[in-house]
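> sequence-free structure coming up:
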């Protein structure tokens, strides 16, 4: 189908077919944007020529250590220049990059190193104690260690391992990058959070990394020379592919080791940051920052937010501060963002809560996906586009992972019926825009009624005393389970349980109103997601 009657001589060849890889972006940028700033971190300021040279040297150093195409190279690094360089240097020697969450405990790190089979580990001295303990717990051989000190942050080398800068200095600047022969070759290995058992190893291919990075340039409406602040950890979905994306448009990666309100405001004011991504908790951090932590700036900062549906109250508060927020949604299995809440001109007149509520939707498929839809999980039929019928968000296209490493059963389950099953429960509006109701495991069923924890959270986040909240199911003898709200108050604010329950009852159906409110600091992942499983466990023990 689709072939002409006679295509003699119309074959793929070196001139007309090259496997897609984000390595091509940096190779081009080193020519086109040679003298433009590529990576900034305090006194570390490298042009694209220098960036490409350091990447080449890293690839050479890894090859000299015995890393071969298809091997895994792991990192335990914060958002510092070496982590950005690894995104190109590791695949440039033909290897697969495994960025490990720096907040994991030693047992899980040991499992990841064993399961992925890392040959080399690049590690910040801050995380060496955890890495050393992980090595003792490993069943297989421990990886070779390259220590990456961060003198700018006062994190100095221990002297026990080879140092990153020494290896780069001794490496071959003429090393020939090993480009993929097939774009289906693996480029990265990322592990899921593993909140209900061992984490799964999500495998990315060069084609998906290339297309996801390129597609987000369009979705984020980027022009040349953006300045991107690394708030999304580069160990999380490879920083949503944004490090791979920056060379496409000659962008500057502004590294941020510690995510605080002063660090973000300083970067915007001093480094003229134009873009960043982050969970809604980051937006709340900025909204609630005291005056002495803020800085003035005179440009609009474009923000991709994801990780949890942002409360309308959060969106209403952040935009007048100089931030234009686009809500995106995705998973590790989709290389990060897979949908975008594409703004329609016909909505320009919306104000206040109506505007914020429209912006809180997860939206439509990003350009590189064939389809993002809501289907009935059992029948695989589309749910009615009425904004009410619940189904599961499913993805199909080149932005979906290869599968789970060494886990064909889980891969087959995830891809059943020709779609990737997200596990997120949602409705689809008449205009096709998707809106999450909840994770499948987070739906609260009280007396036979389905309650969206996201809906209840959105209401409570509108209360002026509430900074963060999470709603989970609490076992109940009469109703089976009822909503319980865990609330983190703003500094200096003193709302009580009765006040918040009354506030919710004015805005929600009675059965959706929380029956209990617990005030505490909420447990969070390194990417700012609230760990609801810990809250559920605390209620089971109560």
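Ah, there it is. No experiment lies behind these values; they were computed from the predicted model shown. Numbering: from 1, shown residues only.
> Please make it C-alpha for all contacts and neighbour counts, starting now.
Fine.
> Give me the residues contacting stretch 466-477.
Contacts of stretch 466-477 with the rest of the structure, by CA atoms under 8 Å, 6 or more residues apart in numbering, involve 281, 284, 288, 442, 444, 453-454, 456-457, 460-461, 481-490, 514, 522, 530, 532, 535-536, 539-540.
> how close does residue 142 get to residue 456?
Using CA to CA, to the nearest Å, we find residue 142 at a distance of 46 Å from residue 456.
> returning to that earlier point: buried subset of the contacts of stretch 466-477, written for PyMOL?
Per 16 or more other CA atoms under 10 Å, the buried members of the contacts of stretch 466-477 correspond to this PyMOL selection:
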select buried, resi 281+284+442+444+453+454+456+457+460+461+481+482+483+484+485+486+487+488+489+514+522+530+532+535+536
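> Now, the contacts of stretch 466-477 that are in strands?
Among the contacts of stretch 466-477, the ones falling in strands (DSSP state E) are 444, 481, 482, 483, 484, 485, 486, 487, 488, 489.
> dump the residue contacts of the third one.
Contacts for residue 482 (CA under 8 Å, 6+ apart) come out as 444, 445, 446, 473, 474, 475, 476, 514, 515.
> Help me confirm that residue 244 is found in a helix?
Yes: applying DSSP: H, G, I helix; E, B strand; the rest coil, one finds residue 244 inside a helix.
> Now for it: which residues touch it?
Residues near residue 244 by CA under 8 Å, 6+ apart: 22, 23, 25, 87, 88, 209, 210, 213.
> all helices for the stretch 1-150 of the chain, in order.
In the stretch 1-150 of the chain, the helices defined using DSSP state H, counting those that start in this stretch lie at 23-32, 48-64, 81-92, 106-116, 128-137.
> got TSV for these, with mean neighbour count and distance to residue 162 too?
Listed next are those as TSV, based on neighbours: other CA atoms under 10 Å; distance: least, CA to CA, whole Å:
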stretch	mean neighbour count	distance to residue 162
helix 23-32	19	26
helix 48-64	23	11
helix 81-92	25	15
helix 106-116	21	19
helix 128-137	17	13
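> Alongside the first one, take a look at this:
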């Protein structure tokens, strides 16, 4: 019997099987799965009363709150497509994205309403108005939509802020259902698990956590604040067992000034900017279990995990950390992940030969919304082309070296900025490090490092150049190191290399 693959089935099962268990905790608020299910069905009916259904787009502009989590369950159940928007964008960007996605309705946090006040779209404001709409509807359970197709688009997630080439990633019910199963397996999510949403839900649907946690019958801990002290507080207050974020966001957990031992074993999933071995070792020494993953929004998103396999389990913390700094192996539901050279052939497992990471499998997006040209470029040749450059090690583990655009060509040699950054992170005074290419009269490009230091460090730039020289071939050593109090990052915690590259060009000029 054919039945659509959808994360709504995971929710349906959780509402029934885990009815009395805690579904969502936020501050002092608590909802059981029965209560969360009832709120989901109330919102589905409220959307239907507004004539929202299949083919419609409902935008969401909110922090990581229980109301936002509710929208991830109820909007797809109504048959509509959810369009999550990053709460840290500009008014101009919101106006563009809401027009581009053809939103019928915007569910918006009251604190963010001023940013979209002038946008002509119907708005439901989270707060008393929103709760009144729910209260007007029945909490009785609903069946899944009879016309639901697993290839229907469940979310449109924008990854580009440019109006000239908008990339709204269309993920299907099938995509995110299979991704959720993979996440449940690799994170070992159980009904007793407690998952803290430190990663913005608007970022690739919280890396799929919005549905995987529900599927496991585990507890969501939502919060509108992600400052380090808030994360530490919630980890202790809610007995958190799992959280996910980029290394730049989590780095303060291992910072010598702020580091605290984990109160219990906590699985920390990291993706985005590649974490370096020293950082992973520091987390492990503090009692965390780092799980390094890799993926893009276009792949739902996570397609590889650096699992704690038997071949490394008995190694030292430092040796295991060096292994876990690689992106690892294919997820059980990702399909095929490969690294191809410029001829389209697989690179050897030598840890040296560079190629592009490509993916083909059931979690790859349907395409970009209203951008056929970008879709064709990304899905050419039967693969999704990530634009990430990587090597394969003899043990089969994948390791991303750089973005195609971030490779530095110096004196004819191709240089990975990630490799140089990894060496800089070995220095105990380095808190953050980014390496970019700057114009050079004879070499074409030269590596320049931007570094921030741990509080109380008095290391000078020339000390770091000397340190790098003792670990790297001469052509890889940064020609200059610039010390900054903090490095620029985007709202999701990724380093803004284009900003630093512009600074490097200005200095070089």
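Good, I have the coordinates. These numbers come from a predicted model, not from an experiment.
> now, among the contacts of residue 482 of the first structure, which is nearest to residue 414 of the first structure?
Of all these, residue 414 of the first structure sits closest to residue 444, with 23.5 Å by CA to CA.
> Wait, the closest one touches residue 483, no?
Yes: with contact defined as CA atoms under 8 Å, residue 444 of the first structure reaches residue 483; the gap is 6.9 Å.
> what is in contact with these two at once?
Common neighbours of residue 444 of the first structure and residue 483 (CA under 8 Å, 6+ apart) are 453, 472, 473.
> Give the aligned equivalent of the second one in the second structure.
Taking TM-score structural alignment, the alignment pairs residue 472 of the first structure with residue 436 from the second structure.
> mean shift of the host helix or strand of that match relative to the first structure?
In the assignment (DSSP states H and E), residue 436 of the second structure maps to strand 430-440. Here the mean offset of strand 430-440 of the second structure against the first structure after fitting is 0.9 Å, by mean CA distance after the TM-score superposition for the first structure.
> residues of that strand that come out buried?
Within strand 430-440 of the second structure, the residues scored as buried using 16+ other CA under 10 Å are 430, 431, 432, 433, 434, 435, 436, 437, 438, 439.
> angle of that strand against strand 444-453?
With axes from the mean of the first three to the mean of the last three CA atoms, to 10 degrees applied, the angle from strand 430-440 of the second structure to strand 444-453 works out at 160 degrees.
> sorry, back to before: now the shared contacts of residue 444 and residue 483 of the first structure as CSV including distance to residue 127 of the first structure?
Below are these laid out as CSV (distance: CA to CA, whole Å):
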residue, distance to residue 127 of the first structure
453, 35
472, 33
473, 36
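> Looking at the residues you listed, which one is closest to residue 239 of the first structure?
Nearest to residue 239 of the first structure, judged by CA to CA, of these is residue 453 at 27.2 Å.
> Give the equivalent position in the second structure for the closest one.
Matched by TM-score structural alignment, residue 453 of the first structure corresponds to residue 417 in the second structure.
> show me the contacts for its match.
For residue 417 of the second structure, the contacting residues are 401, 402, 406, 407, 408, 434, 435, 436, 447, by CA under 8 Å, 6+ apart.
> State the number of residues packed around residue 507 of the second structure.
For residue 507 of the second structure, the count of nearby residues is 10 (other CA atoms under 10 Å).
> Confirm that it sits in a helix.
Yes: membership of residue 507 of the second structure in a helix is supported by three-state DSSP.
> Quick one: closest of the helices of the stretch 1-150 of the first structure to residue 241 of the first structure.
Of the helices of the stretch 1-150 of the first structure, nearest to residue 241 of the first structure by CA to CA is helix 81-92, at 9.4 Å.
> Where does that closest one end up in the second structure?
Helix 81-92 of the first structure corresponds to residues 66-77 in the second structure, going by TM-score structural alignment.
> What's the end-to-end length of stretch 96-113 of the second structure?
With CA to CA as the measure, stretch 96-113 of the second structure spans 16 Å from end to end.
> what sits up against that stretch?
For stretch 96-113 of the second structure, the surrounding residues in contact (CA under 8 Å, 6+ apart) are 52, 56-63, 83, 87, 121-127, 163, 369.
> Return the subset of the residues you listed lying in strands.
57, 58, 59, 60, 61, 83, 123, 124, 125, 126.
> what's the spacing between the fourth one and residue 81 of the second structure?
Distance, residue 60 of the second structure to residue 81 of the second structure, using CA to CA: 11 Å.
> Strands along the stretch 201-350 of the first structure, start to end?
201-205, 227-229, 252-254, 275-278, 301-305, 323-331, 336-340 (DSSP state E, counting those that start in this stretch).
> Just send those back as TSV, with mean neighbour count and distance to residue 52 of the first structure too.
Converted to TSV, these look like this (neighbours: other CA under 10 Å; distance: least, CA to CA, whole Å):
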stretch	mean neighbour count	distance to residue 52 of the first structure
strand 201-205	26	21
strand 227-229	26	18
strand 252-254	27	13
strand 275-278	22	23
strand 301-305	22	27
strand 323-331	22	29
strand 336-340	26	25
